[in-house]
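> Just to be clear, the model below is a prediction. Sequence and coordinates:
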Amino acid sequence: MEKKKALEGAVNDVVEGKMSWRKAAAKWGVKKSTLGDRITGRVALGRRSGPPPILTADEEDMITNWTVSMAERGFTVTKTQLRYTVKKILDKDGRQNPLKHKSPPNLPGDKWYRHFLERNPKARLAISKKVDVKETKNCESAESIWFTNFKTFLSHHSLLDKPTNIWNYGELSFSVQTKTGKVLGTTNRTVTDPQITVEACINAAGLAIPPYFLFPKKVGRQSRNPLEGSVPGSSCYFTEKGLMDSTAFHAWFSTHFIPNIPSKRPSVLLHNSSESHLDYETFKLAEENQILLFRLLPNTSNFLQPCDVALLSPMKISWSKVVSDYVDDNPSQEVNIETFTKVFRVAWGMSVTYKNVVDGFSRSGIYPPDKSKFSGTSGTSSTTFVDNP
């Protein structure tokens, strides 16, 4: 029985003279001191003892449901994400955090976080289900569990026969300036220099939405339109180093992905990026638009992510060729941020074909779901195209 209903029942029994505080507390399984506080009016019925709450009960339920839904789809809501989500709720409504915390304003502290998990055991359980990426590497059990869960998920939402509604999002990263266009391959290197990130999104029916470009702020705001000559329908966003973050992902999702996919829902978006990209606002927007976020098995993007399987090899070849052709035609120039999208348009057309996209979903075993095609030996979470030294 819910604590709230039990407490209300105990109060009613005492107020109506049916039994004493002690007997009512024992009958309903509540603390006698807690019951006494409500009977005397020291604490109003319907609110907890102690400091005033930061969120309402409905808001805490909303946050809990978010953590549970994320866990069911392979994502983990981090402590930082949860605390900053609460801060956004308070900031948006103009409310002040009644609990003192140093900075930034309205950000709940560690003590609040611990008490939130105590009050919401479902959230505590969901947050504890974090998948260890190292343990999933070459792990048949993790692989089998993921495929079983994914196929069940598609079946539950009647998507097993709807390839048009099964989407995968991936990132391709390029050097800001290049003359060679040669590719070393995939890397997990720490990014220190600005780069250009291309957000690609394809579906199991062989379709792709136009690319979305992330440009570095320091070199990105040129007088020339960086999208001039780009793939029709392309959009762009500026971040500190041209890398994806939660704000950029929300912008891509809300202004580019949703408007560019068919209106028939639900749709699923397979995602392999960091959980930090998926804040509560993006999750809420996805639910409102019947878009189901689902995480790929960690550390497997080279062989499980359709974007990587479909586009990596063709893009290596086409990018090298189009950059070489551009430099041959323009000996004194290099492909830079002002010319990048124009040159990239050619490589995109050569790489993102119906055959490549469909093959990417099939060879990865994502669609049709087929665990037997999962045969990779190592994974990486991003693809970076860089020059040979």
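That came through, no problem. Residues are numbered from 1 along each chain as shown.
> For the rest of this, base every contact and every neighbour count on C-alpha atoms.
Fine.
> heading toward the C-terminus, what's the first helix or strand past the helix or strand containing Phe213?
Taking DSSP states H and E as the definition, Phe213 sits inside strand 212-216. Once the chain leaves strand 212-216, the next helix or strand it forms, by DSSP H and E, is helix 217-220.
> what's downstream of that next one, the next helix or strand?
Counting by DSSP H and E, what follows helix 217-220 is strand 235-239.
> elements contacting that next one?
strand 212-216, helix 217-220, helix 246-252 (3 or more C-alpha pairs under 8 Å, 6 or more residues apart in numbering; DSSP states H and E).
> now do 7 Å
strand 212-216 (3 or more C-alpha pairs under 7 Å, 6 or more residues apart in numbering; DSSP states H and E).
> which strands and helices sit next to the strand it packs on?
By 3+ C-alpha pairs under 7 Å, 6+ apart, strand 212-216 packs against strand 195-203, strand 235-239.
> Quick check: the gap between the residue most central in space within the chain and Trp66.
Centroid-nearest residue in the chain, with C-alpha atoms, centre = their mean: Leu278, separated by 3.1 Å. From Leu278 across to Trp66, the span is 11 Å (C-alpha to C-alpha, to the nearest Å).
> now do Thr255
22 Å.
> how about the strands in the stretch 251-389 of the chain?
267-271, 291-295, 383-385 (DSSP state E, counting those that start in this stretch).
> Which of these sits closest to Leu160?
Of all the strands of the stretch 251-389 of the chain, it is strand 267-271 that lies closest to Leu160, at 11.0 Å by C-alpha to C-alpha.
> ok, second structure coming up, stack it against the first:
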Amino acid sequence: MHGAIDAVLHEGMSIRRAAEQYGVPKSSLGDRLSGRVLADASCGPATYLSFAEEEELVVFLTRCASIGYAKSRKEVLALVQCVLESRGIQKSVTNGWWESFRRRHPGLTLRTAVPLSLARAKATDPEMLARYFDLLEKTIQENDLVGKPGQLFNMDESGMPLDAKPPKLVAVRGAAVSAIGSGDKTQITVVACVSAAGYCIPPMVIWDRKFLSPELTHGEIPGTIYGLSKNGWMDMELFNLWFTNHFLRFAPAVRPILLLLDGHSSHYCPDTVRLAANEQVILFTLPPNTTHLSQPLDKGCFGPLKVAWREACHQFLTMNAGKIVTRYQFSRLFNQAWMKSMTISNVCAGFRVTGVHPLNRDIFSDVEDPPSIGKREWTSFHPTI
């Protein structure tokens, strides 16, 4: 097209002849020469994403691959499909879009991944942990977060079972012992977020229903926010709700903020990532298969929280003969467990024993426990886009 335009403008060639010689549509060439269409405009239908958005996607995919957790073609298509649906565009993102996207960005390609052996996956990988601490230390230093625990946060979800396992009970040696339970295998998802200074943001509770009954909130923790989903699990929409309407509301006004979280795909809604960048919140993904070691909430709070939850449920069953723990008792009992376990000392301990604050890259040097395989698939992401 550029050659045809030059031929007409500088060589005096007719539009018809230039179109034939350079193999471009005569009408398209005429539109560009007349100014009805920009000379640099590409032919064909408009792309799903703008040029800037595609560049942003390329940066995201490149950074994922650089840490060793590249996205598959199907994952990229699903991500773009999510963007279209959020805009109300009823179109399917197919492999045809992928091929066009690759042609527009020839630096991207599909590569066969090197498989990770089970033996290596079961062992804490020193290289991965070293790379994690390299990135963590660099991020903290470059963003002037050294010695600022109030700007270091960790977010994670956990399930609270309605049929909680009872604590150990006194019984006659050799005799069988039983305890009344609810029989309901439902787990209520709760979202916790804490800072290295010991500050707890009120939780988010996710219910497996379409409408929230006020009775479910009786006895709630002040400031609790609620989410609704079909299965009671976190998804992109709920994470965006939590980040936009809850985290930013309770987080300190000083910036930047470092937010540590696992790599679950629900944590990386495009709108959330973009908002985080605008709000100077750095989303930092914890390394794979090590969240039981590197996640401050797992190390400092969730263990005591689940113990306190079991005790609260057992006490309720003991004091209310003939009743069971249902969704309608959840908020009050969870309030008791939360207040007992989410203490400043537990929160600060979680950041300390994971080497986040104070920063201690040698914290895992003597670890012998293998990571829990299959807890979650890790989706690497360490940028501020």
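Looks like it came in fine. Not measured: the values here are computed from a predicted model.
> quick one on the thing from earlier: can you say which of the strands of the stretch 251-389 of the first structure is nearest to Glu135 of the first structure?
Across the strands of the stretch 251-389 of the first structure, Glu135 of the first structure has its closest neighbour in strand 291-295 (16.2 Å, C-alpha to C-alpha).
> what does that closest one correspond to over in the second structure?
Mapping strand 291-295 of the first structure onto the second structure (TM-score structural alignment) gives residues 281-285.
> With the first structure overlaid, report how far the matching stretch is off on average.
Mean deviation of stretch 281-285 of the second structure relative to the first structure after superposition (mean C-alpha distance after the TM-score superposition for the first structure): 0.7 Å.
> returning to what we had before: the helices and strands packed on strand 212-216 of the first structure into CSV, with extra columns for mean neighbour count?
Formatted as CSV, those follow (neighbours: other C-alpha atoms under 10 Å):
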stretch, mean neighbour count
strand 195-203, 24
strand 235-239, 19
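> Can you lay out these as JSON lines showing distance to Gly379 of the first structure?
Listed next are these as JSON lines, based on distance: least, C-alpha to C-alpha, whole Å:
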{"stretch": "strand 195-203", "distance to Gly379 of the first structure": "18"}
{"stretch": "strand 235-239", "distance to Gly379 of the first structure": "26"}
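> Select, out of those strands, the one closest to Asp308 of the first structure.
That would be, of these and by C-alpha to C-alpha, strand 195-203, which comes in at 9.8 Å.
> which helices and strands does the closest one pack with?
strand 166-175, strand 212-216.
> so stretch 238-253 of the first structure matches what in the second structure?
Taking TM-score structural alignment, stretch 238-253 of the first structure hits residues 228-243 over in the second structure.
> What is the end-to-end distance of that stretch?
15 Å.
> mind checking how far it is from the chain centre?
11 Å (C-alpha atoms, centre = their mean, to the nearest Å).
> What segments of the stretch 51-200 of the first structure are helices?
57-72, 79-93, 110-119, 121-127, 133-136, 140-156 (DSSP state H, counting those that start in this stretch).
> The last one vs helix 57-72, what angle?
Meaning helix 140-156 of the first structure. Here helix 140-156 of the first structure runs at an angle of 120 degrees relative to helix 57-72 (axes from the mean of the first three to the mean of the last three C-alpha atoms, to 10 degrees).
> how big is the offset of helix 140-156 of the first structure relative to the second structure?
Compared with the second structure, helix 140-156 of the first structure is 1.1 Å away on average (mean C-alpha distance after the TM-score superposition for the first structure).
> buried set for that helix?
Across helix 140-156 of the first structure, burial judged by 16 or more other C-alpha atoms under 10 Å covers 142-143, 146-147, 150-151, 153-154.
> So for the residue opposite Gly206 of the first structure in the second structure once aligned, what's the nearest residue that isn't a sequence neighbour?
Following TM-score structural alignment, the counterpart assigned to Gly206 of the first structure within the second structure is Gly198. The shortest distance from Gly198 of the second structure to any non-neighbouring residue, by C-alpha to C-alpha, 6 or more residues apart in numbering, is to Ile344 (4.4 Å).
> Run a quick neighbour tally on the equivalent of that neighbour over in the first structure.
In the first structure, Ile344 of the second structure lines up with Tyr354, judged by TM-score structural alignment. Burial measure for Tyr354 of the first structure: 17 neighbouring residues, criterion other C-alpha atoms under 10 Å.
> Repeat that for Glu171 of the first structure.
For Glu171 of the first structure, the neighbour count with other C-alpha under 10 Å is 23.
> which residue lines up with the residue nearest to the centre of the first structure in the second structure?
So, by TM-score structural alignment, Leu278 of the first structure is matched to Tyr268.
> In contact with its match, which residues?
Residues near Tyr268 of the second structure by C-alpha atoms under 7 Å, 6 or more residues apart in numbering: Met236.
> Please tell me how far it sits from Lys138 of the second structure.
Counting by C-alpha to C-alpha - Tyr268 of the second structure and Lys138 of the second structure are separated by 22 Å.
> Next: Ser66 of the second structure.
Distance, Ser66 of the second structure to Lys138 of the second structure, by C-alpha to C-alpha: 16 Å.
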